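1. Here's a sequence, model it:
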Amino acid sequence: MTSPADVETLRARLAEQMPRLRADLEDLVRIESVSADPARAGEVRRSAEATAALLRGEGIEDVRIVAADGGAPAVIARRPGPPGAPTVLLYAHHDVQPEGDHAAWGSPPFEPTERDSPGGRRLFGRGAADDKAGIAAHLGALRLLGDELAVGVTVFVEGEEEVGSETLPALLAEHREALAADVIVIADSTNWDVGVPALTTSLRGLVRADVTVRTLTHGVHSGMWGGLVPDALIALSRLLATLHDDTGDVAVAGLHTGPAADVDYPEERLRAESGVAAGVDWIGTGSAVERLWTRPALSVTGLDAPAVDGASNTLVPAARAKISMRIAPGDTAASAAEALTAHLHAHAPWGAQVDVRVVDTGEPIAIHAEGPAYDVARGAFADAWDGVAPVDLGVGGSIPFIAEFLGAFPDAAVLVTGVEDPDTRAHGADEGLHLEDFARVVVAEALLLARLADGSAPTS
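-> Have a look, this model is predicted:
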């Protein structure tokens, strides 16, 4: 019998299985499992049930829908391996981001649609990539191996990743024994480019805070009191301006910075992928990948102030801003939140009252991606991508739940993989899954599972 670890065998099997796998993915995309919308809690539940049904359809008998502390439903499916075989945990999430303005989409967001795009055909739809394609990749790998699967597999599909995984620690604690594994594959990140695979080895953390500046107990006439009394909007603007120096580097003292991998990120690609407007300069110092992966970044993502239309000639008594700060691996969320809060209080202009409320945090991570399991993964990816070796990359965004897995299972080898690419547009309009790369992801995961069973010791 041909070895299941043979890449051409798996590709042939996938060609037969792909129509069914595509249909299952498209059915999942049609479920509006927006975890941030309480009105669609029923859809989130329906998404969990559909995921559980797909896993049962693979002959997995131990499939459960679970929840903790009133959180969204998650799915745990367990298929034991032969005695002495390693256990691999396959993670994805079935909840999705809000779709936003339907008019911004080229096709209805919850009706999966295949269209041409730069670089190849894509399947467009909310969750088509992030992260229902992760579920489909796990299903596809299991189908390619079938009864030849020789490792234990646990599939864990979370239902609230897009709202911060608030109850994940409770789920991991409650189901620790069921979720314990030697290797953890987290299919929720990105590849370096279309046709170039990647393993994510670092992610920045997150501190989000609401800052309110007050200068008056109530609004007063701008003509009567302007020139003597500061208005809160000007005070807030001046305060926000202190958060960066003249080069655009974050000016909050006490934040960690570090080196990044020596990866070339060409200027034309940066501009195309970022969507930066013509003529706009980059901010900050250091290499592009350092600024994106291993240095802090700070943005103002929202403002509460009177609208321009209909504004009266009144000094604004209070104004509020939402600050999103990304923190580098090597920092901690608690330390960074304390540094940001101290900076905002210390730089309050004209004695303005400043209130800082930390809304949520996520820890940065750095994975020491060395050892047999990582060697097997890199080989599997290179074979699935026709000899293109995977890039070890950092991600500027945050996936806080990865730190939870690292803390819960410190002896496991954690492989952060994904089905996305720089033009996936996850969270935005026209989110799309690159279909050719999706096929490579499925083959790579099947190769990984087969080769881990062939005798590669899965130790971190």
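2. When you work out contacts or count neighbours from here on, use the C-alpha atoms and nothing else.
-> Fine.
3. quick one: the helices in the stretch 351-460 of the chain?
-> With DSSP state H, counting those that start in this stretch, the ranges of helices along the stretch 351-460 of the chain come out as 372-384, 401-408, 435-453.
4. If you count neighbours, what's buried in the longest helix along the chain?
-> Determined from DSSP state H, the single longest helix within the chain is helix 7-29. Buried residues in helix 7-29, counted by 16 or more other CA atoms under 10 Å: 7, 10-11, 13-14, 21-22, 24-29.
5. Tell me the helices and strands packed up against it.
-> If you count contacts as 3 or more CA pairs under 8 Å, 6 or more residues apart in numbering; DSSP states H and E, helix 7-29 packs onto helix 41-56, helix 132-145, helix 435-453.
6. one step back: in TSV: the helices of the stretch 351-460 of the chain, plus mean neighbour count.
-> TSV is the format used below for these (neighbours: other CA atoms under 10 Å):
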stretch	mean neighbour count
helix 372-384	21
helix 401-408	17
helix 435-453	24
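7. which stretch among those helices comes nearest His347?
-> helix 401-408 (32.4 Å; CA to CA).
8. which outside residues touch the closest one?
-> Residues from elsewhere that reach helix 401-408 (CA atoms under 8 Å, 6 or more residues apart in numbering): 161, 164-165, 168-169, 172-173, 176, 363-365, 412, 414.
9. circling back to that earlier point, out of the helices of the stretch 351-460 of the chain, the one nearest Val96 is which?
-> helix 401-408 (15.5 Å).
10. before we move on, back to that, from the contacts of helix 401-408, which would you call buried?
-> Glu161, Ser165, Leu168, Pro169, Leu172, Glu363, Pro364, Ile365, Ala412, Val414.
11. Following up with a second sequence; could you model it the same way so I can compare the two?
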Amino acid sequence: MSADPIAETIASLLPRAKAELAELVSFASVADPAQYPKSECEAAARWCADTLRAEGFTDVAVLDTPDGTQSVYGHLPGPAGAPTVLLYAHYDVQPPLGLDAWDSPPFELTDRDGRWYGRGAADCKGGFIMHLLALRALKANGGVPVGVKVIVEGSEEQGTGGLERYAEANPALLAADAMVIGDSGNFREGLPTVTATLRGMTLVRVRIDTLEGNLHSGQFGGAAPDALAALIRVLDSLRSDDGATTVDGLDADQSWQGLQYPEADFRQDAKVLDGVELIGTGSVSDRIWARPAVTVLGIDAPPVVGATPSVQAGAGALISLRVPPGEDAAAATRLLIAHLEAHTPWGARVSVEQAGQGQPFRADVTSPAYAAMADAMRVAYPGEEMQTSGMGGSIPLCNTLATLYPEAEILLIGLSEPKAQIHAVNESVSPEELERLSVTEALFLRNYAAG
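-> Sure, this is the predicted structure:
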């Protein structure tokens, strides 16, 4: 770690940061009232707002966004004539995917094997703590040299677009010269990385019905159309024999130019079982950063335990489609819906409902802010140079920001390196990465102010 006073200050602040992250992780802020009480998200939003007020932010507000969730905003005025930088994170998290699957309770920050475990520790409650550390370090070493706006979203994981629509209706709110989106991650722990592209996404719910009610499989099976079997046929049509995504009319042979992801490293990071092949063709980077990817997120069907010998009258699924840069998410959604309808067999009744959508994003890595970030990373990660990668996931707000503020420079950094296992059980954050990236952000703000 650098001997810069900023780094020394942040190292001294880590115990406080750990305690605050533990408080924030303790809120089960899954933005889905069908799974967790809405009060958990509201409590997390209040915590973020109170923390910003304690840091001297003005105009702190808990914003009620059109999708029924809340985002937190605050403004820290800078010196006269200084640029303004927007810092983004989100406090909503993915569901824990089964409490019993975790080695420690998902909503209790647990120190184990040199990492801090808990849902949202990296994605993205840790991102908010990273912003706080950077600002506190600057305050302790001469002051924050830029104006700062902070926005902490409450529905990023759901993709329901609340903050995007709020920003579109209130375009002055998030206006800034540069924007640091603290919701991506280094390509590998210890390798400083900015994310240049994001895939967009669309979520759809498909429902297939064939009968007025379930039937005895012995009495009617073989002639009665099984809705679950029809759904399986439809879902299978979304992949070629090698597992590549196949949506009628959607381009799926794009290539990634830049940092490559060695297959052996990917297999290890993804924890692919011995003997199991990767899916698709092209390089790993092509497949996860430059091409569409369909995933079946869930199926409504009887569980094995308690199942009866029945022909199913209805079945449903939730489907995610990641949309690469260069494609329009709305157009991809239309193609996906048309594909599902066209591939439903036996004249079964099919209905498809869009559940969420976000556009892909591509940053301009030649802008001056990227030079300031590269200098900051060079100090925070001695002996390393800034790398540029893609990210297969989506941050729907990014494209909205790019559209609303075309002159703003947008940079993506964060704590979600491969070992973090975001969206999976046993999510964790590296305290060393939190420390180094907080130093990076503080130095970036100082560099950016200097011009």
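12. how big's the offset between the longest helix of structure 1 and structure 2?
-> On superposition with structure 2, the mean distance recorded for helix 7-29 of structure 1 (mean CA distance after the TM-score superposition for structure 1) is 2.3 Å.
13. and the direction of that helix versus that of helix 372-384, what angle?
-> Comparing the axes of helix 7-29 of structure 1 and helix 372-384 via axes from the mean of the first three to the mean of the last three CA atoms, to 10 degrees yields an angle of 90 degrees.
14. what about the strands in the stretch 101-250 of structure 1?
-> Taking DSSP state E, counting those that start in this stretch, the strands of the stretch 101-250 of structure 1 run over residues 113-117, 120-124, 152-158, 183-190, 198-203, 205-214, 220-221.
15. Run the chain-centre distance for stretch 432-451 of structure 1.
-> The chain centroid and the centroid of stretch 432-451 of structure 1 are separated by 19 Å, computed with CA atoms, centre = their mean, to the nearest Å.
16. whereabouts in structure 2 does it align?
-> Aligning stretch 432-451 of structure 1 against structure 2 (TM-score structural alignment) gives residues 428-447.
17. ok, residues contacting stretch 152-166 of structure 1?
-> 35-36, 44, 48, 71-82, 85-97, 135, 138, 178-179, 181, 400-401.
18. now stretch 70-87 of structure 1
-> Stretch 70-87 of structure 1 is touched from outside by 35, 44-45, 48, 51-52, 55, 60-67, 149-160, 166-167, 178, 180-183, 452-453, 457-458, with contacts defined as CA under 8 Å, 6+ apart.
19. how does it look with 7 Å?
-> 45, 48, 52, 60, 62-67, 150-160, 167, 181-183, 453, 458 (CA atoms under 7 Å, 6 or more residues apart in numbering).
20. what do you get for stretch 223-231 of structure 2?
-> For stretch 223-231 of structure 2, the external contacting residues (CA under 7 Å, 6+ apart) are Ile208, Asp209, Thr210, Val311, Gln312, Ala313, Gly314, Ala315, Thr344, Pro345.
21. Over to stretch 255-263 of structure 1?
-> Applying CA under 7 Å, 6+ apart, the contact partners of stretch 255-263 of structure 1 are Val289, Glu290, Trp293, Thr294, Arg295, Pro296, Ala328, Gly330, Asp331, Ala336.
22. Which one of the contacts of stretch 223-231 of structure 2 is nearest to Lys419 of structure 2?
-> For the contacts of stretch 223-231 of structure 2, the nearest to Lys419 of structure 2 is Ala315 (35.5 Å; CA to CA).
23. Tell me which residue of structure 1 lines up with that closest one.
-> By TM-score structural alignment, Ala315 of structure 2 lines up with Ala319 in structure 1.
24. Assign its match to helix, strand or coil.
-> Per DSSP: H, G, I helix; E, B strand; the rest coil, the secondary structure class of Ala319 of structure 1 is strand.
25. To what extent is it buried, counted in neighbours?
-> Number of residues near Ala319 of structure 1 (other CA atoms under 10 Å) recorded here: 21.
26. I figured it was touching Thr215, is that so?
-> No - if you go by CA atoms under 7 Å, Ala319 of structure 1 and Thr215 don't touch, sitting 9.2 Å apart.
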